[in-house]
Structure formats: C-alpha cells, structure tokens
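Asker: Below: sequence and its predicted model.
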Amino acid sequence: MLKNYLKIAWRHILKSKFHSGINILGLSIGIGFTMLIGAYVWSELQVNKQLRNADRQYIIQSNWKDPNMGFNLTTVGPLAKALREQYPHLVANYYRWDGVTSNVSKGDKVFREGLQIGDSTLLNMYGFQLVYGDVRTALSEPFNLVITEEKAIKYFGRTDVVGETLTIESFSGSKHDFKITGVMKKPVDNSVLHLTPENDNQFYIPSVSIDYFGRTMDAWNDPYRVGYVELQPNVKPEDLQKPMQDILKVKSPPQFAENMRPYLAPLKNYYIEQNNGLVKNMLYTVSFIAFFILLMAIVNFVNISIGKSATRIKEIGVRKVMGSSHSQLIIQFLVESILLVALATVFGFGIYTVAGPYLSDVLGKQIPTLGSFPLPFLFMPLALIVLIGIVAGIYPAFVLAKLKASESVKGKLQSVSAN
C-alpha cells in the first residue's frame, strides 16, 4: 500500500516539476545552511570535550590585586607540580608548558616555528594519540621531539619520520639536533595545545630540555607559565583553594603570596567561557540565525504547499468519485508532503557536503563531515522530515479531503470554509 502512495506522490511531483523544484530548492537551501551553522556550533562545543578525563581537567589561573604583576591566564611555574607532590590525594596529574619561538631547520629548509616545552605527562594525561612512536617514552629524554603530521610532511615529505632529526636554534644562537620520537595525529581543537588563537604550537619538547633555551619552569617568582592539573575522582576545585594559597605563602616571594589568588578553571568549558563568555554569546547568536533561516524556509515551504493544494480540488473530487476514502486521501497528501521534504533534506545534505570545505577554509577550522556526527544526530533529519511534512500536508490532508465529491469536481474552493 505504501508503495502505491509513493508512486502517486512521485508522479505528482514530476507532473508539477516547476512548483516542486522551487519548493524543494528553497527548503534544501534552508536545511543545508542550517546544518552548516549547526555543525559549526557543535564543533565549537566539542572543544576540550574529547580530552581524557575531561571532567577532571583544570587550568590554573590567577586573580591579581595589582593587575600589573601578572596575567589571569598564567601562574607561577612550580605550582602545578607542587600540588601533585604535596597533595597526591587531591591531584592525580599535572602539566606545565612554556611557549617559545625558534628557528627549526632540516638541510636547507629553515622556518620560524612555535615550540611548546612542557612536562612529559602531555600525551598520557590528555590522551593525545601518536601515529608513530610510543606515548609512554616519546617525551622522556632530553632533546626528544614530538611533531604533528603536518610538520612532518613540511620538513620530510612524509609522516613516518621517527628517528629523524631536526635542528633547533637556542636563544644564544647555538644549534642542537632534536630526535623525533613521535608523530602526533593532529588533534581536535583544545585548550592545551591551542590555549589562545595565537598559540598554534606543533612542536612538543620535554621540559628536561628547557635549560637549552635558557628558560625555567621552577621559578616561584615567574608568574608567566601555563599550568594544568587533573584532579582525583570526586575532588572539587574548591578543595584546592587553601592548598594553593598555603604553598604560595611558603614558596613564593611575599609580593606574590599577598597579591596573587590562584583558582582552578574547568578545562571542559574553558574555551566557550573565556573572555567573559565571548564564544558562548557568539554561539547563541549564530544558533538564533540558524533557527531563523530554517524557520523562514519552513514557512516558505508550507505556504507554497498550501497554495498549490488549493488547485487540486477537482482532483480530490475525481478520486472520491473513483472510490478513494477520506483516510486514503489524508494519507496520500501527507506522503506527498513528506516525500518533498525528504528530497529537500537530501539536497540539503548535498549543499552541506559541497559547502562544508569552503566554510572550513573561511573559518580556519575543520567542519565535521556527515559521517563524523554521533549516531543520535542521524535521527534529527528524520524527525525534521516527518515534522515539516506533516505541517505542510495537514491542510490538504484534513481540510480539502473533507470536501464533498460533487463540490470538489466543480472546483468550489469556497466550500472549504463551510466544511
């Protein structure tokens, strides 16, 4: 029976090619662009969510009585390590890093690159995957180096480069070969490797090599280091407030202990909450735009469908004379409407697939492919098809189908209101 309904619906679509095409095109554009905006919002909300134990990961930030003494974004270098060593029942792990820029070369290839010098806990603590190399040992020795696939191709033209070396210049002008011990699969956006938009380090060096660059992460009078901690299960960030203040009073100079108030910011929501929720407010705005675009597309689709249905009164009468029941006509109109929406949704997927890479280039970040969305997302288009199809088809289905056969054959539209 459903097959017959679909056949009749398809014939009607082909019979009214222009009308059907306009209706499908308008709705498909609305669906396609809504999906693009929705995918962007979804990808922004996923930042930091895929880190290992994301619910227990925090970044140490600082409030200063005198804002000229330091940044909100950073803390004193040794604090994260001291918390782990002195309060292991509260802190499960820590990571600190210092960002520098230096000349990196391989043969005649020389580029200025951003380097992230950090603790050896980087890979295991956050679950970053290596395409080549061992995550347990890749950052364990001096002058080891982990790079991304992108940088491996840039310098070597391939990604299997474990065992190769790159020459990195220190601030004093000396040069040293760093052995590549790991090639990292480029991770999704996160606030560990990409803390700020300007921070795009793709070279990761263990902290045991920091002396080569004339830097340190163990100075209690240096408040310009980035520090993270992973809390033990069931530990709240407030539980670390007093321990942090106690450590500062003992270890740091008095001017820091008196002026600095460190606190833990949850890493899971850090990206969208930073800068007074700038990203979150922007996501609300673009989400409203997406909703408005889809709403206008639906209203346009429904209006055109209702307008077209008024021209089918004689057809309804003929079908009633031929023996079609009221319920059969209702089902037929709903099937036709749902089929139109389904076709528009398919074309909307096509628009998303074609326009996605261009939007990625404009935004400078990867827009998810259709296959990368979680399984529950696949049910949303189905729900959309049924919902819009019913809304658009409900007028001809339940109003026009009620017309008497004799009046329908004569095309008496005014009789609709009387029924």
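Answerer: That came through, no problem.
Asker: Only C-alpha atoms from now on, for both contacts and neighbour counts.
Answerer: Fine.
Asker: From His194, how far off is Phe203?
Answerer: 12 Å (Cα to Cα, to the nearest Å).
Asker: Neighbour count: these two, which is higher?
Answerer: Phe203 (20 against 14; other Cα atoms under 10 Å).
Asker: Wait, the more buried one touches Arg112, no?
Answerer: No. In this structure, Phe203 is not within contact of Arg112 by Cα atoms under 8 Å, at 11.4 Å.
Asker: in the chain, which spans are strands?
Answerer: Secondary structure of the chain (DSSP state E): strands at 57-64, 91-106, 109-118, 130-133, 144-148, 165-169, 175-184, 203-206, 226-231, 260-266.
Asker: Looking at the ones you listed, which is nearest to Lys410?
Answerer: Closest approach to Lys410 among those (Cα to Cα): strand 260-266, 70.0 Å.
Asker: which helices and strands sit right next to the closest one?
Answerer: Identification of packing neighbours for strand 260-266 by 3 or more Cα pairs under 8 Å, 6 or more residues apart in numbering; DSSP states H and E yields strand 57-64, helix 241-251.
Asker: Okay, one more to line up with it:
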Amino acid sequence: MIRNYLKIAWRNLLRNKGFSLINIAGLAIGMASAILILLWIQNEISYDQFHTKKDRLYVMYNRSVFDGKLWCWQSTPKIMGPTMKMSYSQVEETSRINQATFLFTVGEKHLTVRGAFTDPGFLTMFSFPLINGDSKTALKNTQTVVITEKLSKKLFGNDNAMGKTVKIDSNAYFTVTGVMKDQPNNTRFQDFEYFMPWSYMKKIGWDENNWGNNSVQTYVLLKPGVTETAANKAFLNITRTHSDIKDIDQFVHPISKWRLYSKFENGKITGGRIEIVRLFSVIAIFILLIACINFMNLSTARSEKRAREVGIRKVVGAQKGSLVGQFLGESIIISLISGIIALVVVQLSLKGFNALTDKELFIPYSSLFFWLISLGFVLFTGIVAGSYPAFYLSSYRPVKVLKGTFKAAHALVTPRKVLVILQFTFAIALIICTIIIQRQINHAQQRDLGYNKNNLAYVFMTGEVEKHYTAIKNEMLASNAVTAVTKTSAPMTEGWSDSWDYSWKGKNTTEKLDFDIYNTDGDFVKTMGLKLVTGRDIDLKAFPSDSTAMILNEAAVKTMGFKNAIGQIVKGQGRDWHVVGVIKDFILSSPYEPVKQMVIQGPSGWFNVIHFKLNDNASTENNLKKIEAVFKKYNPDYPFEYNFIDEAYSKKFRDEQRIGTLAALFAGLTIVISCLGLFALAAYMAENRIKEIGVRKVLGASVSGLAVLLSKDFLKLVLISFAIASPIAWWAMHKWLQDYTYRVSISWWIFAITGIISMAIAVATVSFQALRAARANPVKNLRTE
C-alpha cells in the first residue's frame, strides 16, 4: 500500500510540474530562511554555555545611584578578585580580565595581537582546553604566555610553540607555556588570541589597589551548593567593607544571562539581546508558516483535479484515514525534497549570511542530533503544510464529487482567504518595520557630531611613541601632511574613563554625578574641529599653567550650574583644575543617546592615542606615507596602524544596520512566498469560476472588465491585511524605539507607501491569472461538464 501511495504521489508531482515546482520552491525558500535564522538563534543562546562549570560561573557587577537613577555596571576594581578569593568562603576561584593589545615578535614576524591579562585560575574556571600545556600551571610564572592555535601558526608555522620565546612589545620576552584550542565563535572571549599572567601587570606597575577605579571584569566560580541568592547576600557590601566608599553595592550575574540579559534599568534586568532573539524567532516561525500556507493554497487550488479521484476511491471502499495518510505522505515527500534543496541553499548562502551577521555559523553535518532535528523539522513542516489539504480533500462526499457540485469558491469567508490575509499581514508588517528601522539609523547618522570627522585619524601610542612624542609631532607638522596633532586618553569615538570624583563651588554634596573624562596635551579643539562656545583651547606653550587646565562641554556647565564657567575651579583626580574653555556638546559614545557631561583635562592626565588632522590640500595616500615614515623613524619595531574617525564612527550603527538588513531580507522572502500563495488563490478562483467567466464573455463582458472582476477580490484581501498589519507594526516599532532617547517619529506616510507597494505587488501577482482566465475561449469552457 505504501508503495502504491508513493507511486501516486510521484505521478501527481510529474503530472502537475508547474504547481509542483512552485510548491517545492515555496517550501524550500521558507525552510532555508527558517534554518538560517535558527542557526543564528542557536549561536546566540549557546554563548558560553559549553563550559563544564557554567552553573557556578558568574561575573561581578557594581550598583549605585547616579543622577537619581540606580545604575549597574560590570567593570570592577582590580583588587576585588583577590579580596573575594581570600576573604569569602563562598568563592572557589576568581579571575580578572584586563584587555591588552601588544606587538608580538618572533624573528622577522611582527604581529599586533589582541589578548588579555588574567589570573592563573581563568584556565581552570572556563573550559578552554589546551592542546599543549597544563591549565593549572600555564599562567603561574610572571613572563609566560598562553596563545591560541591560530596565533601559534601565525608565529611559528607548523612547529611546536611550547617552550619557545616571544618578544612582546620592544623589550619583554615571554615563554609559551600553553597552546589553547581556538575559541569557538559563541563566547565573549573569542577575540582574545593570548592570555598573560596578572603578575606581569604588577611587575610593570599597572596593577593597583584603588577601590574607586573600576576598570576590569571580575569572574567568580562559586563553591558547589552556593546559590545566586546566597552569593548576592554575601557579596553585597564588598566595597563598603574594604574601602571608604559607602554607596556602591555588588551582585553576581550568572553566565546564562551574560549574552542575552545584559540590559539594566534602575537596577533591574529589562532585557538585552534576548529581544532580538525573540524577534527573529517570531520571523522564523512566520516564514515557515507562510511557506506551509502557500503549500495549502496550492494544494486546494488543484482540488478539482483530484476530487473525482477521491470520489472513486471512496466508492470502492477507501476510508477517510487512508486518504488522509496518502495526502499527508505526499506533502511529506514534497517537504523532504524541499528540505534537501533548502540545505543546499543554506550551505551556498552561509558565507554571505555570516558576513552579514558577523558570525561563523555552520551546518553540523557530523552531528547525529542535527540529523534527528532535521528529520523532525521536515516531518513537522510536511504535516503542518499537508494537514489542511489532506482533511479537505478526504472530506469530499462521493455523490457530490461525481455529480460535479462543489462549495462556492467565491464565499465571503474561506480558509484560503484567511490564510492569504495572514501571509500578507506578516509581510506588510515586516515592510513597515524595515522602513522605520532604516529611518532610525539614518536619523542617528545625520545627527550633528559636534566635531569634524573628515580626514581625522588616530594611532595608538605603542612602543617608543610616547618617549619620542614631541619629535614625532613636530616632524608630522613640518612634513605638511597634517595641520594639527594632539594626544588623548582615548579615541574620539570612545569613552574609556569616567568618574564621579569631581566637586566645585556650590555643588550639592549629597548628589553623585558621573562625568566622562578626556585628557589632552593641547590643540584639542583645533585638531578635532570642535566648536568653542566661550574661552579658548588648552595651549601649554602660550599658557604654562595649562598643565591643569580644563575644558567643559555644555552638558557639564549645565550640570555644574555655572553662569560663567571660565576661571572656575573644579576639584578631581587629586588636582585643582581651572576652566579655560567651554565647547559645544559632541557625541562620544552612542549617537542614539543624549550627550553626557564631560571634562577635558590638560597634560597632567594620561595618554593612549595620537589624533591628527590630515592636510586637505594633499592626497590622503601621500599624507599617510609621510606620516608612516615619521613613525618608522622613531618606532621601527612596530607596524604603522592607523584608524579613521569616520570609519570608527560608522561602526556604531552596525547592530541596527544588521537588524534592518535582516528584516529587509526576510521581508523580501516573505513577499515572494506570499505572492506564490496569492498566485495559488488566483489560480483556484479562476479555475472554479471558469464557467461563470465563460457566461459573462458570451454576454459581452470585456477582457479588462473580467480581469478587474477577478482582481478586486484579491485587493480586498490585501487591504484587510494592511488594516491588520499597520497597528501591529506601529506597536512593535513604538516599543523598539523606546530603547533610544534620540529617536525618529513614526510618520503616517510610511504606512501609505507600504499600502501602495502592497497593492502594486498584489495586482502584479494576480494579473497574470486574471488575464489568462479572461482570455480563455468561452465555448471550450462551457462545453465541458
């Protein structure tokens, strides 16, 4: 019997090649889209979930009131980790992470590599297996280093790196004591290519015991049986107990929430990336559902062709159950073929999808679990797609079927019309959301930065740069490649430091206010193209006292309540700073949020970066060649690696751009699949009204009139879909936009344009079937009974 069913199914596929192709293509597109999204979702929810001790791993958070709100942040003092390990019985192990980028040199190979300082316990807390070396002892000694397999190949080729020496920076030599298997792409540590012992930070003077300096991440492995609640109770007053700071709490955040639940509002978790995961989960479900709906519509559109087959089978004794089984079997076969095609499509598109999402997704062909899930996925899709056609076709009564009497195809409400409305509702909602997301990105990109980012570049102060900074600056200016140079504590697009340790005359001593901190040696306003409101730039040559000069932005002046800021004294960082200038607010971090109060401190601060403004009158290529020659002269062991501010700034929009691009991509695929469904319904309607069309033509109806008659029903469906989709999309986007203080409004014209586009797509889709039916020979249609 099963063999017979398979033969019938195969013959039906071949007999109706056009519809079979559309069926398979629609399901394959839907399944491929869903698979891609599910691979992305699986990657997101699996972040750092492979560690064997994950149930006991936590990261430390601070919590305190600023500007009247309860803020949470995961940067902690360097001293917190050792203190917890020594003084708290709930702790089994701690490790700290302090990111660092160094030049690695082996022979003639020079590589700038990103990694981190950490404690010896890191390798035993987290499951990053070593190919060579012992996890327990690899970071015990001061000048040892653990490198990844990828970095080992870069430095030593296929040779065994264990025990070999690497020069780090210009004068430190480290021994390789471990080669780590490359981290998977679903861990927060994936960008680190080496780990160095924390004890080396002590040796070079980078470690300190200041409880007020929050600059590293502290990870904690709790002892078995210690719950999150118990840990939070024990750790609440760590800072209060060990320092003079009395207004900061601590709590632990479990590894299961690091990736997806990292957004805090007023001290409580309110979400994070989980919102994006949920969004794309819904998209995956609806795309697959739309593909299944498409299958249903196509199958029922061909129902008349198989109605007599069902009638004859019932007359000779076939039961409804066997007919349902046959039709479900056919849909499962189509689903299986579609699934195979979908896997091929996914494999071919993975490279582009990975580039779009900035991930390294792959299909785990060697995993038995993957194949079981895939089989279940195909069966589920086949059953869902074939359920309605199976029960619909098997429900025909033989007497009515063989006499040729059927349900009216033009009934006011039919399941097929409802399904098409559902399809287009989702497609239209996605189009509206895509437009609003893109408008929000454009809105932020067009926001006034407050400085001139054109031809503004920076380099990090590595090797001998700091020692020869004055000479480098003078020669860069003399070369005429640049018009201004300044050194700063951070790149212009990033805030690396902040503090609430500032006071001034008239400040409310009970109020804690946090300020972004920037340091400069002078010419800051000139180099960055900032706009002075009052006062002047910091200039140590003209004003020797500017070593403790300070510039405020407008937000800081407003916060401090200065009517005339020039000459005011601001205490902080162990110094008395005198205000020499006020600048217009400029965007430092998020272009979607208001500018925070900021202090720009004179040369008494610390420095990490050199900014320079390229000469507009010469080519960028020639300017960079001249600048590179200067750096090679004074810092020959290091490659000249520069960054442009405009490129760095554009990276701030990457997450939103990815969401927008993915939404647009899947909206397009949804439209394609939905159009196939509309095409199916048009075919069904035309097929079931063929005699009505013949009669109308005999009575004088024109082709255009008949085309409009057949098309207007579908336009009604699209209008209903638009009416349902619009409020849903408005609600979803209104909620999404609440995450941005600086946001776009949802304009009425977005819905108008989407409605016009939807109607145009619908007309283009059904016009083929409508015109085909209207042009058919009425004599042939009316003769056949």
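Answerer: Ah, there it is. All values reported here derive from a predicted model rather than from experimental measurement.
Asker: so what number do they get for TM-score?
Answerer: Laid over one another, the chains give 0.85 as their TM-score (TM-score structural alignment, normalised by the length of structure 1), with 397 aligned residues with a Cα RMSD of 2.8 Å.
Asker: Switch the strands of structure 1 over to CSV; also include distance to Ile338 of structure 1.
Answerer: Formatted as CSV, those follow (distance: least, Cα to Cα, whole Å):
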stretch, distance to Ile338 of structure 1
strand 57-64, 46
strand 91-106, 54
strand 109-118, 53
strand 130-133, 46
strand 144-148, 47
strand 165-169, 60
strand 175-184, 46
strand 203-206, 52
strand 226-231, 50
strand 260-266, 45
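Asker: closest to Gly30 of structure 1 out of those?
Answerer: Comparing the strands of structure 1 by Cα to Cα, strand 260-266 comes nearest, at 36.1 Å.
Asker: give me the stretch of structure 2 that that closest one matches.
Answerer: The alignment of strand 260-266 of structure 1 onto structure 2 (TM-score structural alignment) covers residues 248-254.
Asker: which residues are contacting the matching stretch?
Answerer: With contacts defined as Cα atoms under 8 Å, 6 or more residues apart in numbering, stretch 248-254 of structure 2 is touched by 55-64, 228, 231-232, 235-240.
Asker: Just the buried positions in that stretch, please.
Answerer: Using 16 or more other Cα atoms under 10 Å as the test for burial, stretch 248-254 of structure 2 gives Ile248, Asp249, Gln250, Phe251, Val252, His253, Pro254.
Asker: so what's the residue nearest to Tyr5 of structure 1 when sequence neighbours are not counted up against?
Answerer: In space, and not counting its chain neighbours, Tyr5 of structure 1 is closest to Gln332: 5.8 Å by Cα to Cα, 6 or more residues apart in numbering. By Cα under 8 Å, 6+ apart, Gln332 of structure 1 lies in contact with Tyr5, Ile8, Ala9, Ala397.
Asker: when you align them, which residue in structure 2 goes with Gln332 of structure 1?
Answerer: Looks like Gln332 of structure 1 aligns to Gln326 there (TM-score structural alignment).
Asker: Out of the strands of structure 1, flag the one nearest Val386 of structure 1.
Answerer: Ranking those by proximity to Val386 of structure 1 (Cα to Cα) places strand 260-266 first, at 39.6 Å.
Asker: Okay, helices next: where are they in structure 1?
Answerer: 2-15, 17-45, 79-86, 122-126, 149-156, 241-251, 254-259, 270-309, 313-321, 326-363, 379-398, 405-410, 415-418 (DSSP state H).
Asker: I'd like those as CSV, with distance to Gly214 of structure 1 appended.
Answerer: Below are the helices of structure 1 laid out as CSV (distance: least, Cα to Cα, whole Å):
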stretch, distance to Gly214 of structure 1
helix 2-15, 73
helix 17-45, 37
helix 79-86, 20
helix 122-126, 21
helix 149-156, 25
helix 241-251, 22
helix 254-259, 23
helix 270-309, 31
helix 313-321, 85
helix 326-363, 37
helix 379-398, 55
helix 405-410, 90
helix 415-418, 86
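Asker: Tell me how many other residues crowd the residue nearest to Ile334 of structure 2 when sequence neighbours are not counted.
Answerer: Among residues not flanking Ile334 of structure 2 along the chain, Ile24 sits closest, at 6.2 Å (Cα to Cα, 6+ apart). Other residues near Ile24 of structure 2 number 23, with proximity taken as other Cα under 10 Å.
Asker: gap between Ile24 of structure 2 and Phe327 of structure 2?
Answerer: From Ile24 of structure 2 across to Phe327 of structure 2, the span is 15 Å (Cα to Cα).
Asker: tell me the contacts of Thr112 of structure 2?
Answerer: Counting by Cα under 8 Å, 6+ apart, Thr112 of structure 2 has contacts Thr101, Phe102, Leu103, Phe104, Pro639.
Asker: Quick one: the residues you listed as a markdown table, columns for neighbour count and distance to Ser335 of structure 2 too.
Answerer: Output for the contacts of Thr112 of structure 2, formatted as a markdown table (neighbours: other Cα atoms under 10 Å; distance: Cα to Cα, whole Å):
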| residue | neighbour count | distance to Ser335 of structure 2 |
| --- | --- | --- |
| Thr101 | 17 | 51 |
| Phe102 | 19 | 53 |
| Leu103 | 20 | 54 |
| Phe104 | 23 | 53 |
| Pro639 | 15 | 55 |
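Asker: Still touching in structure 1? Go through those.
Answerer: Here is what carries over to structure 1 from the contacts of Thr112 of structure 2, by both residues aligned by TM-score structural alignment, their matches' Cα atoms under 8 Å: Thr101, Phe102, Leu103, Phe104.
Asker: Hmm, the second one is touching Ile168, no?
Answerer: To tie it back to what came earlier, the one meant is Phe102 of structure 2. Yes. Using Cα under 8 Å, Phe102 of structure 2 is in contact with Ile168, at 6.4 Å.
Asker: Show me the residue at the heart of structure 2, geometrically.
Answerer: Centroid-nearest residue in structure 2, with Cα atoms, centre = their mean: Asp655, separated by 4.5 Å.
Asker: my guess is that one is in a helix, correct?
Answerer: Yes. Under DSSP: H, G, I helix; E, B strand; the rest coil, Asp655 of structure 2 falls within a helix.
Asker: Would you mind measuring from it to Ile761 of structure 2?
Answerer: In terms of Cα to Cα, Asp655 of structure 2 sits 30 Å off from Ile761 of structure 2.
Asker: Check the mean deviation of stretch 323-332 of structure 2 from structure 1.
Answerer: Its matched residues in structure 1 lie on average 2.6 Å from stretch 323-332 of structure 2 after superposition (mean Cα distance after the TM-score superposition for structure 1).
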